[in-house]
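>>> sequence and predicted structure below; questions after.
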Amino acid sequence: MSANITTIGFDADDTLWQNEQFFRMSERHFAELLAPHADTTDLSSRLLEVEKRNLDLYGFGIKGFTLSLIETAVEITNGQVPSSVLAEILAAGREMLRHPVETLPHVQQTLERLNEDYRLVLITKGDLFDQERKLAQSGLGEFFDAVEIVSNKDTTTYERIFQRHGDGPARSMMIGNSLKSDVVPAIEAGSWGVFVPHELTWVLEHVEAPLTAQRFRQIEHLGELVPLLEEIG
């Protein structure tokens, strides 16, 4: 075990299992549904604006996304969207909530290697029921000493969680695919922040990498985490 790091936090969506690809598939289906009823050339930007507007109301997750799809459909058709299209959107949202969990490469082996030497904490944001469902279906719950499902991830979040479940931020590390939510605020809290890029990270999670931060690291996949910890230690 590293001489300094005792606690490791892991993001869930697109760090431990696939997530964003299902949102993209639903968005493509949404465009197909609306094509006969409205000009969809700027559909993605219109949807993104609605999602931004609704984050404070609905939070992150499939249910809020589904409501934003419905709101966008109403707006872009000037209220003329057929009820059959709304029914299809709702069905797509339910399908997303039922979709089997697909864990990413190297996840199980890495958690198995680490959970004997470190306190592992799952730190994820989104809908409570959906995140609990995905964790249960993933079979990864046994590796975590604690699970925190939060409404947002900021500096205060990491300070609180790493004090509660570890030895404070200075002796903790956060792993995730979002620079904005997983890496930058964890580093600002005093932790290590490890960026694991995912090709489909949501545009609202994009910020510049903190390349000059001493506690910032980037790896290509979770299989590189154990060697990184050995190097840091």
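The structure has been received and is ready for your questions.

>>> CA only for contacts and neighbour counts going forward, please
Fine.

>>> in the chain, which spans are helices?
20-34, 43-58, 62-76, 83-98, 107-114, 128-138, 155-165, 184-188, 225-232 (DSSP state H).

>>> buried set for the fifth one?
Okay, so that is helix 107-114. Within helix 107-114, the residues that qualify as buried by neighbour count (16 or more other CA atoms under 10 Å) are 107-108, 111, 114.

>>> this is the other structure I want to compare:
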Amino acid sequence: MYKNIKVIAFDADDTLWVNETYFREAEHLFAKLLANYETENKIDQELFKKEIENLQYYGYGIKGFVLSMVESALEISNYQIPQQKIAKILNIGKEMLEKPIELLPDIEHVLEFLQRNYKLIVATKGDLLDQERKLEKSGLLKYFHHIEVMSDKKPKDYLKLIQHLDIYPEELLMIGNSLKSDILPLVEVGAMAIHVPFHTTWVHEEVTEEEKSTTHYKTVLNIKEVLTLF
């Protein structure tokens, strides 16, 4: 099935290391700061709407998330929120940026094995500085030939990556946790994809049952199971 593969691309957040868990923790802290103004459920909804609205300006990542929290706090409080709470929101973001890198189980074993026969790259989206910092702290840089931090992960973005790599679509395999970002766009452009689910998924990355129904990708229970496919 993968006999034509030359390059294997890995998503970073929640594929190589834990990420989304920290966003859920931050959302909870944010809701506690605004508990005098709204319920946690309503605060979560308003923050999510603001994040989606701001993607066109800030893209993906912690910095855009923090700016969305500040904007949401101002609007939810009718611009009455104390300055000290704005400072606490900024600190939530800084603490997220300083989190230690928690590698997912068996990821280094898998990279070491695949590196013997394939060119490995990282294809991730988010803030460039933050993703470079995480890769450096992870100790995984030695396994990767190329790092691509993408502004988005739509089919056209992957086609640009494939052109840059100077390969055919069928020679690329993508491994990631998000069906919306890491799997379905690859299927659309004729590349291969393996879905490794993570227990927490951002609402924006969820897909419908109809979208999931394509059979042109493989789902495994964990990253180590990938090795059984080669």
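Sure, I can see it. Being a predicted model, the structure only gives us computed values, none of them experimental.

>>> re the thing from before, and among the helices of the first structure, the most buried is which?
The highest average neighbour count among the helices of the first structure, using mean count of other CA atoms under 10 Å, belongs to helix 184-188 at a mean of 24.

>>> that one vs the second structure, average offset?
By mean CA distance after the TM-score superposition for the first structure, the fitted helix 184-188 of the first structure averages 0.7 Å away from its aligned residues in the second structure.

>>> list just the nearest of the buried residues of helix 107-114 of the first structure to residue 171 of the first structure.
residue 114 (15.2 Å; CA to CA).

>>> what do we get in the second structure for the closest one?
Applying TM-score structural alignment, one finds that residue 114 of the first structure aligns to residue 114 in the second structure.

>>> against residue 10 of the second structure, how distant is that match?
11 Å (CA to CA, to the nearest Å).

>>> need the overlap of contacts for those two.
Counting by CA atoms under 8 Å, 6 or more residues apart in numbering, the common neighbours of residue 114 of the second structure and residue 10 are residue 120.

>>> what would the helices of the first structure look like in TSV with distance to residue 201 of the first structure?
Listed next are the helices of the first structure as TSV, based on distance: least, CA to CA, whole Å:
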stretch	distance to residue 201 of the first structure
helix 20-34	7
helix 43-58	14
helix 62-76	15
helix 83-98	17
helix 107-114	18
helix 128-138	18
helix 155-165	21
helix 184-188	15
helix 225-232	20
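
>>> any idea which of the ones you listed gets closest to residue 209 of the first structure?
helix 184-188 (7.8 Å).

>>> what's the closest one in contact with?
153-155, 158, 169, 173-174, 192-193, 209-210, 213, 215-216.

>>> got it, and stretch 80-96 of the second structure?
22-23, 26, 29-30, 33, 62-63, 66, 69-70, 73-74.

>>> my guess is residue 205 of the second structure meets residue 180, correct?
Yes. Counting by CA atoms under 8 Å, residue 205 of the second structure touches residue 180, with 5.6 Å between them.

>>> for the two, indicate the residue with more neighbours.
Set side by side, residue 205 of the second structure and residue 180 show more neighbours around residue 180, with 19 against 12, by other CA atoms under 10 Å.

>>> wait, that one sits on residue 203?
No. Taking contacts as CA under 8 Å, residue 180 of the second structure lies outside contact range of residue 203: 10.7 Å.

>>> which position in the second structure aligns with residue 211 of the first structure?
Checking TM-score structural alignment: residue 211 of the first structure goes with residue 213.

>>> near its match, how many other residues are there?
A total of 9 residues lie near residue 213 of the second structure under the criterion other CA under 10 Å.

>>> got it, and the one 3 residues further on?
The tally of other residues near residue 216 of the second structure (other CA under 10 Å) stands at 16.

>>> enumerate every residue touching it.
187, 192-193.

>>> cutoff 10 Å now
183-184, 186-188, 190-194 (CA atoms under 10 Å, 6 or more residues apart in numbering).

>>> now the aligned partner of residue 178 of the first structure in the second structure: how far from residue 53 of the second structure?
Aligned by TM-score structural alignment, residue 178 of the first structure pairs with residue 178 of the second structure. Distance of residue 178 of the second structure to residue 53 of the second structure, computed by CA to CA: 21 Å.

>>> now residue 44 of the second structure
14 Å.

>>> same deal with residue 89 of the second structure?
For residue 89 of the second structure, the distance to residue 53 of the second structure - CA to CA - is 19 Å.

>>> before we move on, back to that, reformat the buried residues of helix 107-114 of the first structure as TSV; add distance to residue 222 of the first structure.
TSV is the format used below for those (distance: CA to CA, whole Å):
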residue	distance to residue 222 of the first structure
107	6
108	10
111	9
114	11
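
>>> the strand ranked longest in the second structure packs against which elements?
Criterion DSSP state E: the longest strand present in the second structure is strand 119-125. On a contact count with 3 or more CA pairs under 10 Å, 6 or more residues apart in numbering; DSSP states H and E, strand 119-125 of the second structure meets strand 7-10, helix 128-138, strand 146-150, helix 155-165, strand 172-176.

>>> how about the ones you listed in CSV, adding distance to residue 79 of the second structure?
Below are those laid out as CSV (distance: least, CA to CA, whole Å):
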stretch, distance to residue 79 of the second structure
strand 7-10, 42
helix 128-138, 30
strand 146-150, 34
helix 155-165, 38
strand 172-176, 40
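
>>> residue 37 of the second structure is nearest to which of those?
Per CA to CA, nearest to residue 37 of the second structure of these: helix 128-138, 31.8 Å.

>>> list the contacts for residue 55 of the second structure?
61, 64-65, 68, 151-152.
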